[in-house]
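Engineer: Just the structure for this:
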Amino acid sequence: MSARRTPTPPATARRFLGRLSLPERNFVAEALRTETVGGVLLLVAAVTALIWANVPSLASSYAAVRDFHLGPAALGLDLSIGHWAADGLLAVFFFVAGVELKRELVAGELRDPKAALLPVVAALCGMAAPALVYTLTNLAGGGSLGGWAVPTATDIAFALAVLAVIGTSLPAALRAFLLTLAVVDDLFAILIIAVFFTSDLNFAALGGALVGLAVFWWLLRKGVRGWYVYVPLALVIWGLMYNSGIHATIAGVAMGLMLRCTRREGEEQSPGEHIEHLVRPLSAGLAVPLFALFSAGVAVSGGAIADVFAQPETLGVVLGLVVGKTVGIFAGTWLTARFTRATLSDDLAWPDVFAVATLAGIGFTVSLLIGDLAFAGDAELTDRIKAAVLLGSFIAAVLATVLLKVRNAKYARLHAEEERDDDLDGVPDIYEQHDPAYHLRMAEMYERKAAEHRRLAEVVGRAGERYDGPA
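Structural biologist: As a prediction, this is how the structure comes out:
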């Protein structure tokens, strides 16, 4: 008869969307504060562009400004203002995205493979599902499959602007989840642009850009300081990358990934954190709003809106953002939690995750950029795709607002608990106290240690009694 096997105890469930550590909470709060302000400016710029492009007396001036060319033609940089905004200013945005990604990989949520699994899978599903929805819609309607990547991107700044406008105080964990999702989303959007929207390569220019990046990396490793060194070098790298045929924003990402984002002894901030702190306001407050100003100006009318739902390409974009993003992110999150035995924080419920997934359906900056790239030879279709991005983002924002408002009282209470600082020491009180279970575990640990010391003392005492000294 075989011996009875002792059952293996179940693995301890890992929680996600729980309370952040204090340093991570402070970083997320500062990053989101800047992005929220930038998102409001982005919203203002988009509305301004729509008004400017749709008022009959102003529409011609909008097109004239957007299409005005400037820049050195000898260097292949005689570009329109709209082109400068998309390829030049967005390089700043993607530089910040590169720094964010590097920080997340070495010091943030993505440094631990187990913790990173949830946002990575959620972001991947949140990009695959919209692409699938777009593809199926266009296969059924006989449309072009070239715009499959348009609804795959999330605009974190616009999403946070919506939160600022509707006045919903999401808990820090949900905001951090949204931010991490957007960072991973940006990474895969960068890969999509680099792989699928690269024109014929100019290997001489590409080689020059790679040499420039190598010099940039070498200077960083040698500890060379001074904006007057890096800014001119960055401009040269950007210009070479643009002329290479690879989208110029890739240069910004590459330089951002090269910055060191870990702190050394005696440092209050790593170089990456310091540079990000300086450049993020420029990105969120100037670069992205100006891009929106010269990209969101499309004709909007009752007929144009009806056409969005009548054309398979534009309908695919709307459904991809509203349905694909929501279903993909929520399903990816739920399945990951289900098969990794992760459990949701006690303070939150799955409808909260669904609401945030709906909010991630706001695709603006990168979606508009990919729309320009996907249908570069068809100006009319490009404008219709832009209108679809705006409409899909608006619908996602409205749905997310409704869903978040349903739980707003709960969010407000959690946010107040996270922010309460009764002793005014600058550290939220919730980080200065422990729950009863913690105290119980500590008491049990001390009792075990004391018992071990008593047993050790008894053993030593008995050994001393048997020992009679030297002969």
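
Engineer: Every contact and neighbour count from this point should use C-alpha atoms.
Structural biologist: OK.

Engineer: I'd assumed Thr343 was in a strand, is it?
Structural biologist: Yes. Assessed with DSSP: H, G, I helix; E, B strand; the rest coil, Thr343 lies in a strand.

Engineer: ok, the closest residue to it other than its chain neighbours - how many residues close by?
Structural biologist: Spatial nearest neighbour of Thr343, excluding adjacent residues (Cα to Cα, 6 or more residues apart in numbering): Arg15 at 4.7 Å. With neighbours defined by other Cα atoms under 10 Å, the count for Arg15 comes to 15.

Engineer: Which positions within stretch 339-358 qualify as buried?
Structural biologist: Buried positions in stretch 339-358, judged by neighbour count with 16 or more other Cα atoms under 10 Å: 342-344, 348, 352-358.

Engineer: for the stretch 101-250 of the chain, what spans make up the helices?
Structural biologist: For the stretch 101-250 of the chain, the helices defined by DSSP state H, counting those that start in this stretch cover 113-141, 156-166, 172-196, 203-221, 227-244, 249-258.

Engineer: how about the ones you listed in TSV, adding mean neighbour count?
Structural biologist: Shown next, in TSV, are the helices of the stretch 101-250 of the chain (neighbours: other Cα atoms under 10 Å):
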stretch	mean neighbour count
helix 113-141	21
helix 156-166	23
helix 172-196	20
helix 203-221	16
helix 227-244	18
helix 249-258	23
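
Engineer: The structure of the following sequence is requested for comparison with the preceding one:
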Amino acid sequence: MNTSTTGERKPRSVWATIRRIAASDRISGLIMLSFAFVGLILANLPWSAHTFAAVAETHIGLPYTNIDLPIGHWAQDGLLTVFFLTVGLDLKQELTTGSLANPKAAAVPMLCAVGGMLTPPILFVGVISLFSWLAPPQSGVITIPTTGANIPFAEAIHGWAVPTATDIAFSLAVLALFAKALPGAIRAFLMTLATVDDLLAIVLIAVFFSSLNAWYWFIGIAACAAAWAFLVRLQRVPWLLVAIVGLLAWVMMFEAGVHPTLAGVLVGMLTPSREMYGETTPRASRYAEKLQPFSALLALPIFALFATGVHFEQLTPALMVSPIVIALIVALVVGKPLGIMTTAWLSTHVGGLSMAKGLRVRDMFPAACACGIGFTVSFLIASLAYSNAELSAESRFGVLVASLIAAAISGVLLSRQSKHYEQAALLGRE
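Structural biologist: As a prediction, this is how the structure comes out:
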């Protein structure tokens, strides 16, 4: 009896530990960052580069379809769907009962998300234009420092969308590491802003990075969406059938020319977000919580491993002066907080909107700097924006460097801000 009980408890305790780690913004963020660095190193060390590339380029096909992708692309197009499914479930819950359920209360962070997405592309194009104008012997091109190749300006600015996204997991990880004493209103502001940012990034990918194919695939997508919506509303959900419908939705998206990860968002948004049949918690919230360990500890780390696992002919400090890298650093580190703070000031001082109680616009600056952490969605857009392998590699490297700089700056500012609130709380008690 005792052995049986212990055997049952052990798997449960292991699963509980895994869920606790996945729920920690700090730990899951550091795990993903570690995998990103491992990917960059493995792809560029002489003794591992060939093996890593061989694994990444190994093709795996889906039976009875024409879908045949290398493992690196499966990490991007397949595994990342789990992350987008959790995003879709979270968005549905937030729109129904969460921070986005009351648009008036969430108006300022929602507008700040828009401002934070519009400003970085302007700065990105501006920096690339400056390099193009200064390029010898003729303007209209930029030079890749590692190869010396000249790239036309029109091709270089294809990456305008790369710095638009904020990585909510890393932003919250920075808050968890450096800002324990901050008021909950600042975290709520960042959560709302990043949630809207995710929604806008999804729209951006769908509109600008899809090449639509035959119309009948969209009938298939609609049929899968209707089947999913029906099945997940049943009192007893037939999970095997639901999984098959989800897989079919992914295949239909792929064949339709829409980025297949958006299948996760679609079915997530169709999941019930209010209690049903006497349940104590909404299904969207419950499913997102169950998927979180797979997303945070499997899908995102493996995606980061292959996303940063790009080989450079010369991984040298010269990369830091690449026009693409510099443009992304300026766009994410400067453009994100600039767009957010400018929008916050205009919406409160000109538009007549108000911040959460006890918050001023300037209180949001450290959190706005944390929004310069691009990472997950920025990596994805970088791989979609450039057909040139070298530009794609440089843009992903630029996202990594810019995200680390933004994390360092926001970490210092948030730590100081947190100490200020801590001292104020102590004085209040005295």
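
Engineer: Overlay the chains and give the TM-score.
Structural biologist: Once superposed, chain against chain, the TM-score is 0.83 (TM-score structural alignment, normalised by the length of structure 2); 385 aligned residues with a Cα RMSD of 2.6 Å.

Engineer: still on that earlier bit, surely the residue nearest to Thr343 of structure 1 meets Ser345?
Structural biologist: Yes. Using Cα atoms under 8 Å, Arg15 of structure 1 is in contact with Ser345, at 6.0 Å.

Engineer: picking up where we left off before, ok so the residue nearest to Thr343 of structure 1 is a helix residue?
Structural biologist: No. Counting by three-state DSSP, Arg15 of structure 1 is not part of a helix but strand.

Engineer: How about the contacts made by it?
Structural biologist: The neighbours of Arg15 of structure 1, taking Cα atoms under 8 Å, 6 or more residues apart in numbering as the test, are 342-345.

Engineer: OK, contacts around Asp78 of structure 1?
Structural biologist: 69-72.

Engineer: again with Met276 of structure 2
Structural biologist: Going by Cα under 8 Å, 6+ apart, Met276 of structure 2 touches Pro282.

Engineer: Leu297 of structure 2 too?
Structural biologist: Contact analysis of Leu297 of structure 2 by Cα under 8 Å, 6+ apart lists 22, 28, 31-32.

Engineer: Over in structure 2, tell me which residue corresponds to Gly316 of structure 1.
Structural biologist: Counting by TM-score structural alignment, Gly316 of structure 1 corresponds to Ala327 in structure 2.

Engineer: Also Ala284 of structure 1?
Structural biologist: Aligned partner of Ala284 of structure 1 by TM-score structural alignment: Ala296.

Engineer: Just give me the neighbour total for that match.
Structural biologist: So Ala296 of structure 2, with other Cα under 10 Å, has 26 neighbours.

Engineer: Mind checking what secondary structure it has?
Structural biologist: Following three-state DSSP, Ala296 of structure 2 is assigned to helix.

Engineer: roughly how far apart are it and Asp25 of structure 2?
Structural biologist: Between Ala296 of structure 2 and Asp25 of structure 2 the computed distance is 9 Å (Cα to Cα, to the nearest Å).

Engineer: any idea what Gln76 of structure 2 aligns with in structure 1?
Structural biologist: In structure 1, Gln76 of structure 2 lands on Ala86 (TM-score structural alignment).

Engineer: Can you show me the helices along the stretch 251-400 of structure 2?
Structural biologist: Counting by DSSP H, counting those that start in this stretch, the stretch 251-400 of structure 2 has helices at residues 262-269, 283-294, 300-307, 323-329, 336-349, 365-370, 376-385, 389-429.

Engineer: Relative to Ala53 of structure 2, which of these is closest?
Structural biologist: Across the helices of the stretch 251-400 of structure 2, Ala53 of structure 2 has its closest neighbour in helix 300-307 (9.5 Å, Cα to Cα).

Engineer: Can you give the contact residues for the closest one?
Structural biologist: The contact list for helix 300-307 of structure 2 (Cα under 8 Å, 6+ apart) reads 31-33, 35-40, 56, 72, 75-76, 79-80, 83, 376, 379-380, 383, 396.

Engineer: could the contacts of Leu297 of structure 2 go into CSV alongside distance to Pro163 of structure 2 and secondary structure?
Structural biologist: Below are the contacts of Leu297 of structure 2 laid out as CSV (distance: Cα to Cα, whole Å; DSSP: H, G, I helix; E, B strand; the rest coil):
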residue, distance to Pro163 of structure 2, secondary structure
Ala22, 26, helix
Ser28, 22, helix
Ile31, 22, helix
Met32, 19, helix
